[in-house]
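J.: Quick one, fold the following:
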Amino acid sequence: MRTILSDLGLESPMVGTTVTAHIKSSGPDGFRCAVYDPATGHAMDAQLPRADAYDLPDGAAPPELVAGDTLIALVVGVHAATPGGDQRLLLSVTAPELVERLLSGFVDELRTGEVVIKSIARVAGSKAKIAVAPTNGRVDARGACIGRGASRLKGAERLLNRAFGKERLEIIEYSSDRAVFLANAMNPVHAIDVLVERDTAVVSVEEHQLSGGIGEGGLNAQLAGQLTGLYVRAVKDGTDLRAALRQAVADRSAARAV
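T.: From the prediction side, this is the model:
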């Protein structure tokens, strides 16, 4: 899986790390923050772009950040604040990698490499699905990430939602079998049957679960698709999956042609 470090290069040891950002002020372009170096205690200037902070799904409440608030963010870049001046860190609260970093802080098995994150699908402020797999057969990857009494998962959620939002994290068991992986990714909805062809899939669910299979505005199916790399359509049990798949392919083609 590509990480934020892969995309940005090693501009600074801070890039790719999670930090506590202290809001100092806000302006048209975003929020000016202070981040304290854990080694030296030195305060560094940082910027959370307003576009990033407000890049939320329909229905998610935007942040009401004021001076004195703190939030957990990911350092995604470094810029010169002024010619010859100190550097300014560029922050993000919507990057999928932020979820990975936060979860790793609670899950020993992620830090030791006994469990790996295969992919993340996230709509910031609403929900994220994280696919995990063990590197040996003795570890329950999903159980390790959730923790006893969901303590590890809830701990990561609390940090993620410190300043705003009610984002939920869901741990999904990865499988190299795309149909099995997609069925897992549809959690908490039970997939009765799955048909996958190339990059398109249809999933049948019980009729009373259909709205849950689609999710809020299609969110559950959307995230399941992002996680597995598939375009996903949920249909009620008893539907001809082959016909539904042909229709999904045709609809995608028509949408691309517009």
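J.: drop to CA atoms for contacts and neighbour counts, all remaining ones
T.: Will do.
J.: can you give me the helices for the stretch 1-150 of the chain?
T.: Counting by DSSP state H, counting those that start in this stretch, the stretch 1-150 of the chain forms helices over residues 4-8, 50-53, 96-104, 108-112, 141-146, given from the N-terminal end onward.
J.: Same list, these, but as JSON lines with distance to residue 195 and mean neighbour count please.
T.: Supplementary listing: the helices of the stretch 1-150 of the chain in JSON lines, determined by distance: least, Cα to Cα, whole Å; neighbours: other Cα atoms under 10 Å:
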{"stretch": "helix 4-8", "distance to residue 195": "33", "mean neighbour count": "14"}
{"stretch": "helix 50-53", "distance to residue 195": "36", "mean neighbour count": "16"}
{"stretch": "helix 96-104", "distance to residue 195": "28", "mean neighbour count": "22"}
{"stretch": "helix 108-112", "distance to residue 195": "32", "mean neighbour count": "16"}
{"stretch": "helix 141-146", "distance to residue 195": "24", "mean neighbour count": "22"}
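J.: Test my guess that residue 93 contacts residue 70.
T.: No. With contacts counted by Cα atoms under 8 Å, residue 93 stays clear of residue 70, the gap being 11.9 Å.
J.: Who has more neighbours out of those two?
T.: Applying other Cα atoms under 10 Å to residue 93 and residue 70 shows that residue 93 carries more neighbours, namely 25 against 19.
J.: what's the neighbour count on the closest residue to that one other than its chain neighbours?
T.: Once flanking residues are discounted, residue 93 sits nearest to residue 73: 4.9 Å by Cα to Cα, 6 or more residues apart in numbering. When neighbours are counted by other Cα under 10 Å, residue 73 registers 26.
J.: how about residue 73, what does it touch?
T.: With contact set as Cα atoms under 8 Å, 6 or more residues apart in numbering, residue 73 has these partners: 18, 19, 20, 21, 91, 92, 93, 98.
J.: Ranking by neighbours, what's the top pick from the residues you listed?
T.: The member of the contacts of residue 73 surrounded by the most neighbours (other Cα under 10 Å) is residue 91, with 29 neighbours in all.
J.: list the contacts for that residue?
T.: Taking Cα under 8 Å, 6+ apart as the contact definition, residue 91 lies against 46, 47, 48, 49, 73, 74, 75, 76, 77.
J.: so residue 238, which of the three states?
T.: In the three-state summary, residue 238 is assigned as coil, counting by DSSP: H, G, I helix; E, B strand; the rest coil.
J.: Next one: the residue nearest to it when sequence neighbours are not counted from residue 49, what distance?
T.: Leaving out its chain neighbours, the residue that sits closest to residue 238 by Cα to Cα, 6+ apart is residue 204, at 7.6 Å. Plainly put, residue 204 is 41 Å away from residue 49 if you go by Cα to Cα, to the nearest Å.
J.: So the two - more neighbours on which side?
T.: residue 204 (25 against 19).
J.: From what I see, residue 96 and residue 125 are in contact.
T.: No. Counting by Cα under 8 Å, residue 96 stays clear of residue 125, with 11.4 Å between them.
J.: to compare against the first, here's another:
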Amino acid sequence: MRTILSDPDLEPPLLGKAVTAHIKSRGPEGFTCTVYDAGTGRAHDALLPRSVAHELSAGAAPPVPAPGDTVIALVEGVSDEGELMLSVTSHELVERLLTGFVGEILDGKVVIKAIARAAGTRTKIAVAPTAPGVDARRACVGPGATRVKGVESLLNRAFGSETLEIVEHSDDRATFLTNAMMPVEVADLLVEGAHAVVVVEPHQFSGDIGERSLNARLAGRLTGLSVQVVTPGTDLRPALDRLAAETA
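T.: You can find the predicted model right below:
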């Protein structure tokens, strides 16, 4: 299967492309790298800025590439000196990699509607079909989850354990948010304006899933909603009003 990383049409300056960056050294500004054009074999100087921001758990040390490592990065720009400027945290990097693995995206049968990413930890991707009979989520996950695991493998090269969750998009905001909250099962919810209160059962309400959880924050980013998770028995209307006041 051809992926974005082996696309023979890649040409300098490779802007907006996913590339393999070979770490050479590190300095005060970041990590100097070499990127090879897949089509011509030409080597390009590149910089991965030190300000790589991963959304990590408290106390976790940020990943630090070492000379000799290779990382998959997005070419975000080109300096005045012709040096490629790289990113490993951009949403576009995930989009480019997934497109390379999913033929249905390349063919236009599936579209990526939104991405919410905590780089290095977790990413949610909303997808939708453009043709009848196409299961967009299944196409992106792939047989035996091979496609989504392939993207994860590239993202995590020297950078940890980021997981990807493929979500079915819906024009109905309540349905979309329910999908986006997976793997948490939503027992009830109230959506109004830019805010939503979601009810989950107590056995799912934990540090990982609770009201301030990464799962809820990413679901909110994906759907464009400010989300609070509550336990059964909570009066949803006052909870929603409080949430709206807090985020005003």
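J.: Quick TM-score on the pair, please.
T.: Once superposed, chain against chain, the TM-score is 0.91 (TM-score structural alignment, normalised by the length of structure 2); 235 aligned residues with a Cα RMSD of 1.4 Å.
J.: Looking for the alignment partner of residue 111 of structure 2 in structure 1.
T.: For residue 111 of structure 2, the aligned position in structure 1 is occupied by residue 116, per TM-score structural alignment.
J.: quick revisit: so which of the contacts of residue 91 of structure 1 would you say is closest to residue 59 of structure 1?
T.: When the contacts of residue 91 of structure 1 are compared for distance to residue 59 of structure 1 (Cα to Cα), residue 49 comes out closest, at 20.6 Å.
J.: I'd say that closest one and residue 27 touch.
T.: No. Between residue 49 of structure 1 and residue 27 there is no contact, the gap being 9.5 Å when judged by Cα under 8 Å.
J.: picking up where we left off before, please convert the contacts of residue 91 of structure 1 to TSV, extending it with distance to residue 177 of structure 1.
T.: Rendered in TSV, the data for the contacts of residue 91 of structure 1 read as follows (distance: Cα to Cα, whole Å):
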residue	distance to residue 177 of structure 1
46	43
47	42
48	39
49	39
73	34
74	32
75	34
76	33
77	36
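J.: In structure 2, which of those still touch?
T.: Retained in structure 2 (both residues aligned by TM-score structural alignment, their matches' Cα atoms under 8 Å) from these: 46, 47, 48, 49, 73, 74, 75, 76, 77.
J.: Which of these fall within strands?
T.: Cross-referencing those with the strands (criterion: DSSP state E) gives 46, 47, 48, 49, 73, 74, 75, 76, 77 as the overlap.
J.: ok, the third one - contacts?
T.: This means residue 48 of structure 1. Contact analysis of residue 48 of structure 1 by Cα under 8 Å, 6+ apart lists 30, 31, 32, 33, 90, 91, 92.
J.: List buried residues within those.
T.: With burial judged by 16 or more other Cα atoms under 10 Å, the buried subset of the contacts of residue 48 of structure 1 is 30, 31, 32, 33, 90, 91, 92.
J.: Out of those residues, the closest to residue 241 of structure 1 would be?
T.: Sorting these by how near they are to residue 241 of structure 1, with Cα to Cα, puts residue 92 at the top with 40.3 Å.
J.: Map the closest one across to structure 2 for me.
T.: Taking TM-score structural alignment as the alignment basis, one finds that residue 92 of structure 1 is matched in structure 2 by residue 87.
J.: Contacts only, for its match.
T.: Applying Cα under 8 Å, 6+ apart, one finds that residue 87 of structure 2 lies in contact with 48, 49, 52, 73, 74, 75, 76, 93.
J.: Equivalent analysis for residue 74 of structure 1, please.
T.: The contact partners of residue 74 of structure 1, by Cα under 8 Å, 6+ apart, come to 15, 16, 17, 18, 19, 91, 92, 93, 95, 97, 98.
J.: what are the ranges of the strands in the stretch 1-150 of structure 1?
T.: With DSSP state E, counting those that start in this stretch as the definition, the stretch 1-150 of structure 1 shows strands at residue ranges 18-27, 30-36, 43-49, 70-80, 87-92, 115-123, 127-134.
J.: Report the secondary structure element holding residue 174 of structure 2.
T.: Per DSSP states H and E, residue 174 of structure 2 falls inside helix 173-180.
J.: okay, the angle between the next helix or strand after that helix and helix 173-180?
T.: Downstream of helix 173-180 of structure 2, the first helix or strand assigned by DSSP H and E is strand 188-192. Regarding strand 188-192 of structure 2 and helix 173-180, their directions subtend 130 degrees when assessed with axes from the mean of the first three to the mean of the last three Cα atoms, to 10 degrees.
J.: against structure 1, where does strand 188-192 of structure 2 fall?
T.: Under TM-score structural alignment, strand 188-192 of structure 2 corresponds to residues 193-197 of structure 1.
J.: Return the set of buried residues in that stretch.
T.: With the criterion 16+ other Cα under 10 Å, stretch 193-197 of structure 1 contains buried residues 193, 194, 195, 196.
J.: can you give me the end-to-end distance of stretch 231-241 of structure 2?
T.: Across stretch 231-241 of structure 2, the straight-line distance between its terminal residues is 17 Å, by Cα to Cα.
J.: Revised request: answer the last question for stretch 27-44 of structure 2.
T.: According to Cα to Cα, stretch 27-44 of structure 2 extends 18 Å from its N-terminal end residue to its C-terminal end residue.
J.: for stretch 111-120 of structure 1, same thing?
T.: 17 Å.
J.: in that stretch, what's buried?
T.: When burial is assessed from 16+ other Cα under 10 Å, stretch 111-120 of structure 1 yields the following buried residues: 114, 115, 116, 117, 118, 119, 120.
J.: try stretch 184-191 of structure 1
T.: When burial is assessed from 16+ other Cα under 10 Å, stretch 184-191 of structure 1 yields the following buried residues: 184, 185, 186, 187, 189, 190, 191.
J.: Need the residues that contact that stretch.
T.: Contacts of stretch 184-191 of structure 1 with the rest of the structure, by Cα under 8 Å, 6+ apart, involve 129, 131, 172-174, 183, 203-206, 209, 212-213, 220-221, 224, 227-228.
J.: which among those residues end up buried?
T.: Buried positions within the contacts of stretch 184-191 of structure 1, assessed by neighbour count (16+ other Cα under 10 Å), are 129, 131, 172-174, 183, 203-206, 209, 212-213, 220-221, 224, 227-228.
J.: How far away from the center of its chain is whichever helix in structure 1 runs longest?
T.: Ranked by residue count, the top helix of structure 1 under DSSP state H comes out as helix 241-257. Once both centres are worked out by Cα atoms, centre = their mean, to the nearest Å, helix 241-257 of structure 1 turns out to sit 27 Å from its chain's centre.
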